[in-house]
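>>> Predicted model and sequence follow; I will ask about them next.
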Amino acid sequence: MKNNSIIIGLMTLLCSIFTSCSKTDPQPDFANGELAPFSIEFDNIVGERTFAITNTGSLYTNAAGEKFSISKLQYFISNIKVTKANGNSYTVPQDQSYFLINGEDKSTRFTKIEVPEGDYTKVTFTLGVDSLRSTMDLSKRTGVLDPATGGGHDSGGMYWGWNSGYIFFKLEGTSPVISDDVKGDPTGKKQFKYHIGGFGGFSAPTINNIKTITIDLNAGGIAKVRKGRQSNVHLFVDIMKVFNGKNSFSIAANPNVMFSAFSVNVANNLPEMFRHDHTEN
């Protein structure tokens, strides 16, 4: 009986060893995968209206019944990732994954990158600039992230020199509902300004308005990325959601929002702007 137990134990051990040795470890899904062109298009709209930059007139009306026009729209898109149906994902190298969408320049609406060939059912990106990159040496913050070429806060750029941080989302315009005595508008043009930023602190936590957004592509068409052709995910970006999102607010009550507690309310509306319309393969 004892010998039988020993034999059974040895057989179990041998089976375990052979099973372990014969088991093939899964290879990374993207190993040896050729890179192919891919882009995400950020097509700005305002509700059901075409987006337009203008310094005069009141083109749009929000849920509060307030008319307004838009004179400036800019926002950072970064840290792009694509995901397959099996859950495997590929993150674009960070140095190649920072883009500034400018409403005045339609050519900036495409974030052109390369990812391994494959069929992707989701795209993920950050609205803003992550805390790690925001605190890197200036030599690591070039191109659209260069504070010098981007301009300081006063010159209309996307960097707060006084706060040493990026403005993630900037929307400016005019509205007749704004009071004549609003502070910060010496021009008398009844201007509103929404400059949303803040990545949180390290030793002393501060406002964190970074938003990570994932778009499911199944309904509008997955991205079939292949060499020799351009796959493009077309997103509509509805700027009206800034006012009409889950934290809806009126321009008259909040005409200027920058680095303040209320900026969190505005930032929480921003993910609602992005909607997948279709994919071009």
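Everything's here; your move.
>>> all contacts plus neighbour counts: C-alpha atoms, from now on.
OK.
>>> List the buried residues in stretch 91-106.
Residues 92, 97, 98, 99, 100, 101, 102, 103, 104 are the ones in stretch 91-106 that count as buried (16 or more other CA atoms under 10 Å).
>>> Throw the residues you listed into a markdown table and include distance to residue 279, thanks.
As requested, the buried residues of stretch 91-106 are arranged in a markdown table below (distance: CA to CA, whole Å):
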| residue | distance to residue 279 |
| --- | --- |
| 92 | 19 |
| 97 | 20 |
| 98 | 22 |
| 99 | 20 |
| 100 | 21 |
| 101 | 19 |
| 102 | 22 |
| 103 | 21 |
| 104 | 24 |
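>>> from those, which ones fall inside strands?
98, 99, 100, 101, 102 (DSSP state E).
>>> Let me know the closest of those to residue 74.
Among those, residue 102 lies closest to residue 74 (CA to CA), at 4.6 Å.
>>> Comparison target, given below:
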Amino acid sequence: MKLIHIKLSILVAAFISLTSCSSDDDNNSDALTGENNVSLEFDNSMNGDDLILGASTYTNSNDETLTINRLNYIVSNFVLIDEEGNEFIYPKDESYFVISEENALNEVVLTNIPAGKYVQMRFGVGVDQEKYQQGAEGQGDFLQIAEENNMMWAWQAGYKFLNFEGTFTAPSIASSTDFKIHMGSHGSTLDNYKEVTVNLPSTAMVSDEMTPLIHLEVDANQILDGEHKIYLSEAPVVMVDEVKSPQIAENTSTMFEVHHVHNGEGGHH
């Protein structure tokens, strides 16, 4: 009897041990559930310095000294990518935003993002042809937002993806001269819409309790001083240019980098 009792005790102890391990595993589960908002903050700068409109001067590698009076751009078509490569495509009709330094539009809130661990983000700079070809009626509220922030030429000419303005001096131009860089697509012949993929330096955790803030540093110096060197002294106004407009579009697509991710706790904003 004593031997049976000992064996039974061992079995009971093993069972308790197994169930407690199972319980601990459940409690420590890293599965995220529900949905929440993801906030994106666009922090505009010039080659590492804060961008201050109208107040500071910035000298680029073209030896041109700029004072920036306007920096507006369109970001769109957001996609969040988790650690397994699954993509959550944000609803297209809600996925167009203007970032404007002068109007203090520097935050985008993506709502109802499903729970997950997101490690990359993809988005567009500008408005894609598919959206534009839906006509003025197909733009929803975004058309008015773009007009209010100086991001339209006229409907037939389309959206300005980038509106970058100020004054500059250069070795060959001593007096302060106005510059205007307006970049966008022009019909189907000049499509300057670009997609950007950025890596997140730490995982953005989304759940019913977790609502992350993704902080992007945006280096506007890249617009003129990126892979393609755009000299304002050659052309202080660039709007529809078959050579320079696509180069500016490529430069602009490289100005985004995620600086950090803050995983805040809280419910829906």
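Arrived safely. Bear in mind that the values here come from a model prediction, so they are computed numbers and not experimental data.
>>> wait, what's in contact with residue 265 of the first structure?
The contact partners of residue 265 of the first structure, taken as CA atoms under 8 Å, 6 or more residues apart in numbering, are residue 247.
>>> Look at the equivalent of it over in the second structure and give its secondary structure.
Counting by TM-score structural alignment, residue 265 of the first structure lines up with residue 247 in the second structure. Here residue 247 of the second structure is recorded as helix under DSSP: H, G, I helix; E, B strand; the rest coil.
>>> Residue 8 of the second structure too?
Secondary structure, three-state DSSP: residue 8 of the second structure is helix.
>>> Relative to residue 62 of the second structure, how far out is it?
84 Å (CA to CA, to the nearest Å).
>>> ok, these two, which is more surrounded?
The neighbour count for residue 8 of the second structure versus residue 62, taken as other CA atoms under 10 Å, is higher for residue 62 (15 against 12).
>>> So that one belongs to a helix, correct?
No: going by three-state DSSP, the assignment for residue 62 of the second structure is coil, not a helix.
>>> Could you tell me how many residues sit around whatever residue of the first structure lines up with residue 130 of the second structure?
Matched by TM-score structural alignment, residue 130 of the second structure corresponds to residue 132 in the first structure. Residue 132 of the first structure is flanked by 8 other residues according to other CA under 10 Å.
>>> again, but for residue 69 of the first structure
Residues near residue 69 of the first structure, counting by other CA under 10 Å: 23.
>>> Check residue 33 of the second structure too.
Residue 33 of the second structure, neighbours per other CA under 10 Å, totals 14.
>>> neighbours around residue 60 of the first structure, how many?
Per other CA under 10 Å, the neighbour tally for residue 60 of the first structure reads 20.
>>> separation between it and residue 120 of the first structure?
As judged by CA to CA, residue 60 of the first structure and residue 120 of the first structure stand 36 Å apart.
>>> Residue 72 of the first structure now?
Relative to residue 120 of the first structure, and taking CA to CA, residue 72 of the first structure is found at 33 Å.
>>> If you count surrounding residues, which of the two has more?
Comparing residue 72 of the first structure with residue 120 by other CA under 10 Å, the one with more neighbours is residue 120, at 23 against 18.
>>> list the contacts for the residue lying closest to the more buried one once chain neighbours are set aside?
Nearest non-adjacent residue to residue 120 of the first structure, counting by CA to CA, 6 or more residues apart in numbering: residue 84, 4.4 Å away. Neighbour list for residue 84 of the first structure: 118, 119, 120, 121, 122 [criterion: CA under 8 Å, 6+ apart].
>>> Now do the helices in the second structure.
2-27, 129-132, 142-148, 222-225, 244-252 (DSSP state H).
>>> Against residue 93 of the first structure, how distant is the alignment partner in the first structure of residue 143 of the second structure?
Here residue 143 of the second structure is matched to residue 145 in the first structure, going by TM-score structural alignment. Computed as CA to CA, the residue 145 of the first structure to residue 93 of the first structure distance reads 16 Å.
>>> Same question for residue 242 of the first structure.
30 Å.
>>> Residue 64 of the first structure -> the second structure?
With TM-score structural alignment as the criterion, residue 64 of the first structure matches residue 62.
>>> who's in contact with its match?
For residue 62 of the second structure, the contact set (CA under 8 Å, 6+ apart) comprises 225, 229, 231.
>>> Would you mind listing which of the residues you listed are buried?
Here, 16+ other CA under 10 Å leaves 225, 229 buried among those.
>>> looking at the contacts of residue 84 of the first structure, which has the most residues close by?
residue 120 leads the contacts of residue 84 of the first structure on contacts (other CA under 10 Å) with 23 neighbours.
>>> How about the contacts made by the alignment partner in the second structure of it?
In the second structure, the residue matched to residue 120 of the first structure (TM-score structural alignment) is residue 118. By CA under 8 Å, 6+ apart, the residues touching residue 118 of the second structure are 80, 81, 82, 83, 200, 203, 204, 205, 206.
>>> Alignment lookup: the third one to the first structure.
With the correspondence set by TM-score structural alignment, residue 82 of the second structure lines up against residue 84 in the first structure.
>>> Now do that match against residue 45 of the first structure, distance only.
On the measure of CA to CA, residue 84 of the first structure and residue 45 of the first structure end up 29 Å apart.
>>> Residue 189 of the first structure too?
The separation that residue 189 of the first structure has from residue 45 of the first structure, given CA to CA, amounts to 24 Å.
>>> swap in residue 102 of the first structure?
Note on residue 102 of the first structure: its distance to residue 45 of the first structure, by CA to CA, is 13 Å.
>>> just the angle between the strand ranked longest in the first structure and strand 98-102, please?
Identified as the longest strand of the first structure according to DSSP E is strand 67-83. For strand 67-83 of the first structure against strand 98-102, the angle by axes from the mean of the first three to the mean of the last three CA atoms, to 10 degrees is 160 degrees.
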